[in-house]
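Enquirer: I'll drop the sequence and a predicted model, then ask my questions.
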Amino acid sequence: MTKSSEVAVVGGGIIGSAIAYYLAKAGHQVELLEAGKVGSGSTQAAAGMLGAHSEFKEFGASLYSFARTSQAMYEEAETDIRSLTGIDIERRTGGLMQLVFNEEEKEMLLSQFSSLKGVTWLDCPTVTKKMPGLSKSVLGAFHMAEDVHVTPEIACRGFHTAASMLGARINAYTSVDEIVKESDHYRLRTSKGEWQAERVVIASGVWSNALLQRSGLGTPIFPVKGECIAVTNTQTPLTCSLFHDQHYIVPRNNNELIIGATKIKNDWSTEPTLGGLQTIVEKARKMLPEVDKMPFRRSWAGLRPQTSDGKPLIGEHPEMKGLFIAAGHQRNGILLAPATGKMICDLIGSNVVPEEWKEAFRVDRLNTGEEVLM
């Protein structure tokens, strides 16, 4: 028997889970279809930083405004999810310290952050007083109080559990092999039979390409492998995340430090390498020498979904009405999940969405008809 719903969301990472949550909250009938365990892919591998300020250099104006909106949305989402489900997404305050090691770095970042609110320069004595274990080579740091973090796997569980409480149906271990347009609906062929939906949202991260290619959008997303390690913090407690040269140390509530990450383009393997782990340990040691004394817990790797211009695809297919895409968030999927979920919900509900966002994230802007080289 063919199952039916108003909206089918394909992909159960934090992006798909947030979309399901906001759609269900708005009263839509939602089916979420995930090929494996919900939240087990790139979401599980992420560090969880909500770094709207620290990633400013990588963002254009439209993506920065989107990121700041999404960052702010986490406060309300945290409260609502706890109220609905009892789940604490571990939104940990304290912010982020972007460390600076020389005057050249300081001047470059001063210029970069000059227009931003919520970024404060701290000199060396102030920084080392707040965090005594920092490297003695640190010149100072930019403190970003609003760049807090969550625990990604728990946040994802919070979104899809809340969606379920609001009426969405969550279907794990249900891979979608084909999406076919049929008059006023879509037919989805899955590993567990067929679904019928008025609208479909493709939100499968780097695995979205197969479905996007069949819809005429080519393969605009490629993987960027990121390797990480976790250690037990037996030394000085960290009150905030540390960040330098795109590498980070993130404290978790269970006394873990998450240390990462490498950036290896077009690598589909999900096993960490000795060379990659050595690189991130050296970067971590430069920030916090005491990591050398901390017990090793585990290592892993995840595949970030990236587009050629670094911005996600969020919007409706230009030729297939009712087919939406939300993928390609690169290393900012955790940060951008709430705003992405709300934007897809608003597009489906014909609500107002800022024009600069619709244009910046237009899903056919990268459609060259060419394959991404793997």
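Expert: Structure's in. What do you need? Residues are numbered from 1 along each chain as shown.

Enquirer: use CA for all of it now, contacts and neighbours both
Expert: Noted.

Enquirer: Name all residues that make contact with Ile249.
Expert: Ile249 makes contact with Ser241, Leu242, Phe243, Leu257, Ile258, Ile259, Gly260, Ala284, according to Cα atoms under 8 Å, 6 or more residues apart in numbering.

Enquirer: Second structure for comparison follows:
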Amino acid sequence: MSKQVVVVGGGVIGLLTAFNLAASVGQVVVCDQGEVGRESSWAGGGIVSPLYPWRYSPAVTALAHWSQDFYPQLGEHLFATTGIDPQVHTTGLYWLDLDDEAEALAWAERERRPLSAVDISAAYDAVPVLGPGFKRAIYMAGVANVRNPRLVKSLKAALLALPNVSLREHCQVTGFRHEGERVTGVQTADGVIDADEVVLSAGAWSGDLLRTLGLELPVEPVKGQMILFKCAEGFLPSMVLAKGRYAIPRRDGHILVGSTLEHAGYDKTPTEQALESLKASAVELLPELAEATVVGHWAGLRPGSPEGIPYIGPVPGHDGLWLNCGHYRNGLVLAPASCQLFVDLLTGAEPIIDPAPYAPVGRLG
């Protein structure tokens, strides 16, 4: 297929879309308004699971399961081809004192996922640094986290090595070019880039761009703040989650604690209020963090969408325009499946899962 495809947005969804497309189309151009991967893909925690997977629809579950199974080989492939290890780190995850524990266990049995109730003493044995007072725990083995800034760097390096892919950073797309009802390119500050197909994967900015066509895409920025501690390697052997806050261990001893959920438009300013709230949650989960130094505090913008169900497929009434966006809190979780499904649809291949729940038709205003 000798088409030129323009991907608007260079987060993990846009980069992996381009990476998967490169084997099937003539040319791929990725445009990002800043540096690729520096928005929510860089800011998130990288847990390769929805925080509460049983609270999501089957549409999100289907993408999550496919992606979770695929992530280890994606990490290995990128490391082998680029020398940059995304560090897919399998630690398992403990949920503590859940209100809906029964629903979680019923979901696990129904979906055949390795999640089960464990005695709280077993959780304290496995995670000795856990704070006191927790009464109940459930645990899912096999849950990994990916070091998302390294994943983005690895994807960027992989794309730069491909002869038919070009990355255009600091290239803001302001609109779409049409011939009749067909989209034939994008308008940027540097001029028009022609395309046979255009893919909108612009994260929290996707709704603004689609509005230039008079279409209402219910994707909006939702701010999240995170903090990072440096501890000894092995300090935290497993991910832990309680009261909506989580702690994620990296292989080198860094501990990531997050996150807030704020509707603050496009403001990404870290706040003192969030810092203190996250510190308090960190110390409640892991009291020894009271003595640890916060080595990072930042904010990012998630692409909020109804029920967190992404939009994957062609835009009705605008031939040549496609969506792969609106992943809300689960862009990193769902990326492998979303991007493979997207490429299946664009190239006419057999889709890996039923694409109907993600189709833009009927979901745009």
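Expert: Good, I have the coordinates. A quick note: this is a predicted structure, and the numbers were derived from the prediction, not measured.

Enquirer: Just the TM-score for the two chains, thanks.
Expert: Once superposed, the chains reach a TM-score of 0.92 (TM-score structural alignment, normalised by the length of the second structure), with 361 aligned residues with a Cα RMSD of 2.1 Å.

Enquirer: that older thread, most neighbours, which of the contacts of Ile249 of the first structure?
Expert: For the contacts of Ile249 of the first structure, the largest number of neighbours (other Cα atoms under 10 Å) sits with Gly260, at 29 neighbours.

Enquirer: Can you give the distance from the longest helix along the second structure to the centre of its chain?
Expert: Across the second structure, the longest stretch assigned as helix under DSSP state H is helix 58-82. When distances are taken as Cα atoms, centre = their mean, to the nearest Å, helix 58-82 of the second structure is centred 12 Å away from the chain's centroid.

Enquirer: and that helix, what does it pack onto?
Expert: Counting contacts by 3 or more Cα pairs under 8 Å, 6 or more residues apart in numbering; DSSP states H and E, helix 58-82 of the second structure is packed against helix 148-160, helix 331-347.

Enquirer: so it corresponds to what in the first structure?
Expert: Taken onto the first structure by TM-score structural alignment, helix 58-82 of the second structure occupies residues 61-85 there.

Enquirer: post-alignment, that stretch versus the second structure, mean distance?
Expert: Compared with the second structure after the fit, stretch 61-85 of the first structure shows a mean deviation of 1.3 Å (mean Cα distance after the TM-score superposition for the first structure).

Enquirer: Please identify the buried residues of that stretch?
Expert: Applying a neighbour-count criterion of 16 or more other Cα atoms under 10 Å, one finds 62-64, 66-74, 77-78, 80-81, 85 buried in stretch 61-85 of the first structure.

Enquirer: can you check stretch 294-309 of the first structure too?
Expert: Buried residues in stretch 294-309 of the first structure, counted by 16+ other Cα under 10 Å: Ser299, Trp300, Ala301, Gly302, Leu303, Arg304, Pro305, Gln306, Thr307.

Enquirer: Tell me the residues of the second structure aligned with it.
Expert: Using TM-score structural alignment, stretch 294-309 of the first structure corresponds to residues 292-307 of the second structure.

Enquirer: just stretch 191-198 of the first structure next, same as before
Expert: On the basis of TM-score structural alignment, stretch 191-198 of the first structure is assigned to residues 189-196 in the second structure.

Enquirer: Show me how far the matching stretch is from its chain's centre.
Expert: In this view, stretch 189-196 of the second structure has its centroid 27 Å away from the chain centroid, taken as Cα atoms, centre = their mean.
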